[in-house]
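K.L.:
Give the three-dimensional model of this entry:
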Amino acid sequence: MRQNVAPTKTNLLSLKSELKFARLGYELLDQKRNILVIELLNLVDQAVDSQDRVDRALSVAYESLEAAALAVGKRKVLTISSAVNIETKVDISRRKIMGVSLPVVDTSFVEHGPYYSPMGTSYWIDSSLQEFKKALELMGRLAELKISIIRLANEVRKTIRKVNALDKIAIPELTESVAFIQERLEENERDMLILMKMVKQRLENRKE
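P.N.:
Next comes the predicted model:
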């Protein structure tokens, strides 16, 4: 119960208003928490799948690179790799869920070619380039998901603390304070009623 609160009708109305606001805030925060948790679980599932995709893509890319090295030799692959001129562009935009800003990563490539002659090369050279580009795109998506999970998890923790503070502290204290003031006001009204009856009785006795 709040300390040093005078049992007046003004304070009673004020506390009732605060209590109503606290209950509304609790309901809204509880809904926010549920939405955030659902979205967080969804992103975790996506991240698990995305991690598997990245692992598979990198595995395929390195297998293609090894095949290229076997086909034309490591020195040739190194020479060709130094001639590769591909610009990687990573655009980061934003989206919001319940006020939480989450990144959206878009990875694209601009090829400035031809950067090496196809003569004396192997299919595996082009294959490894394409596979590594796919892996980079998937890694961008995985980074987006991981950052989003961290931010949502932090927001869920903050929201849970606020919900618990309202549910365990603020609302019970306000409820107790309202009940205390109502009880005191009712006692005062009863005392006043008794006093008025006594005064009335004395006046009647004097008239007699």
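K.L.:
For the rest of this, base every contact and every neighbour count on C-alpha atoms.
P.N.:
Will do.
K.L.:
got a list of what A22 touches?
P.N.:
Residues in contact with A22 (CA atoms under 8 Å, 6 or more residues apart in numbering) are 166, 170-171.
K.L.:
where's the spatially most central residue of the chain, which helix or strand?
P.N.:
In the chain, the centroid-proximal residue (CA atoms, centre = their mean) is L152; its distance is 2.5 Å. With secondary structure defined by DSSP states H and E, L152 is part of helix 123-165.
K.L.:
which helices and strands does that helix pack with?
P.N.:
In terms of contacts (3 or more CA pairs under 8 Å, 6 or more residues apart in numbering; DSSP states H and E), helix 123-165 is packed against helix 9-72, strand 100-111.
K.L.:
switch to 10 Å and redo it
P.N.:
For helix 123-165, the contact count by 3 or more CA pairs under 10 Å, 6 or more residues apart in numbering; DSSP states H and E identifies helix 9-72, helix 74-83, strand 86-97, strand 100-111 as packing neighbours.
K.L.:
Now the second one, please; I'll put the structures next to each other:
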Amino acid sequence: MAVKQVNPTRMELSRLKKKLNTATRGHKLLKDKRDELMRRFLEMVRENRALRMKVEEQIRQANSNFVLAKSSMSDETLKAALLAPKQEVYVSTSYRNVMSVDIPVFKTDTRTPDPNDIYSYGFAFTSADLDDAVKSLSDVLPDLIKLAEIEKSCQLMADEIEKTRRRVNALEHVMIPETQEQIRYITRKLDENERSTQTRLMKVKDMMLQQAHGY
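P.N.:
Have a look, this model is predicted:
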């Protein structure tokens, strides 16, 4: 590995050793964070898969109910029944922090508290199949909102895992080895300088001894 230009001094050596110590601690913390993110991400993925299967089955059943309702009612009657809905649903968003990731939390609220307001029509000229269809769509809504929340959370967690993985790799394969090599380089240089200094001192001592003995 090519060593970046560094000043081979004891002060620089001390600075690099502190940098290596910080990078090593940071590498461990990031690895622990990455592993915990992966654990929570996999939990969310499993929850997402199960909830998606449930929602898809609920929507399939709702569609079947609407097909039955349409077969027992005229198009005009069906359109008139659903023309002016009485109920409205509002979705608000807040966030919770999970391993430095802001995970969305969706909360629903209705315009009126009456659960029967999902039916925007009278029951005299409509079929029970339409009631079942409207009820099944109303029942699937909370799970659908929850599914959207989990899928967005999975996406955000996956992005954070990728960023953390890149930081771990940068420390593990670039910064730490590079700093270690710089420390070895400076240590070698300092050792060489110390040996050279000792050699010079020994030569000076020999010269002084020779002069003292009149050689």
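K.L.:
Provide the aligned range in the second structure for the helix holding L152 of the first structure.
P.N.:
Following TM-score structural alignment, the aligned partner range for helix 123-165 of the first structure in the second structure is 128-170.
K.L.:
what about the matching stretch, how far off from the first structure?
P.N.:
Its matched residues in the first structure lie on average 1.6 Å from stretch 128-170 of the second structure after superposition (mean CA distance after the TM-score superposition for the first structure).
K.L.:
From Q51 of the first structure, how far out is the residue mapped onto L20 of the second structure from the first structure?
P.N.:
L20 of the second structure is assigned L19 in the first structure as its aligned equivalent, the criterion being TM-score structural alignment. Distance, L19 of the first structure to Q51 of the first structure, by CA to CA, to the nearest Å: 47 Å.
K.L.:
Between these two, which is the more surrounded one?
P.N.:
More crowded of L19 of the first structure and Q51, by other CA atoms under 10 Å: L19, with 21 against 18.
K.L.:
Assess the claim that the more buried one and I169 are in contact.
P.N.:
No. Between L19 of the first structure and I169 there is no contact under CA atoms under 10 Å: 11.7 Å.
K.L.:
want to try CSV for the helices and strands packed on helix 123-165 of the first structure, with distance to A179 of the first structure as columns?
P.N.:
Shown next, in CSV, are these (distance: least, CA to CA, whole Å):
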stretch, distance to A179 of the first structure
helix 9-72, 9
helix 74-83, 78
strand 86-97, 39
strand 100-111, 38
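K.L.:
Of those, which is nearest K197 of the first structure?
P.N.:
helix 9-72 (23.4 Å; CA to CA).
K.L.:
now the counterpart of T187 of the second structure in the first structure, nearest residue through space, not along the chain?
P.N.:
Residue-level alignment of T187 of the second structure against the first structure, with TM-score structural alignment as criterion, gives Q182. In space, Q182 of the first structure comes closest to L12 once its chain neighbours are excluded; the distance is 7.3 Å by CA to CA, 6 or more residues apart in numbering.
K.L.:
Would you mind measuring from the nearest residue to S64 of the first structure once chain neighbours are set aside to K89 of the first structure?
P.N.:
The shortest distance from S64 of the first structure to any residue other than its chain neighbours is 4.8 Å, reached at S128 (CA to CA, 6+ apart). Using CA to CA, we find S128 of the first structure at a distance of 19 Å from K89 of the first structure.
K.L.:
Who has more neighbours out of these two?
P.N.:
When S128 of the first structure and K89 are compared for neighbours, S128 comes out ahead with 21 against 11, by other CA under 10 Å.
K.L.:
so the more buried one makes contact with E63?
P.N.:
Yes. With the criterion set as CA under 10 Å, S128 of the first structure and E63 qualify as a contacting pair; they are 8.0 Å apart.
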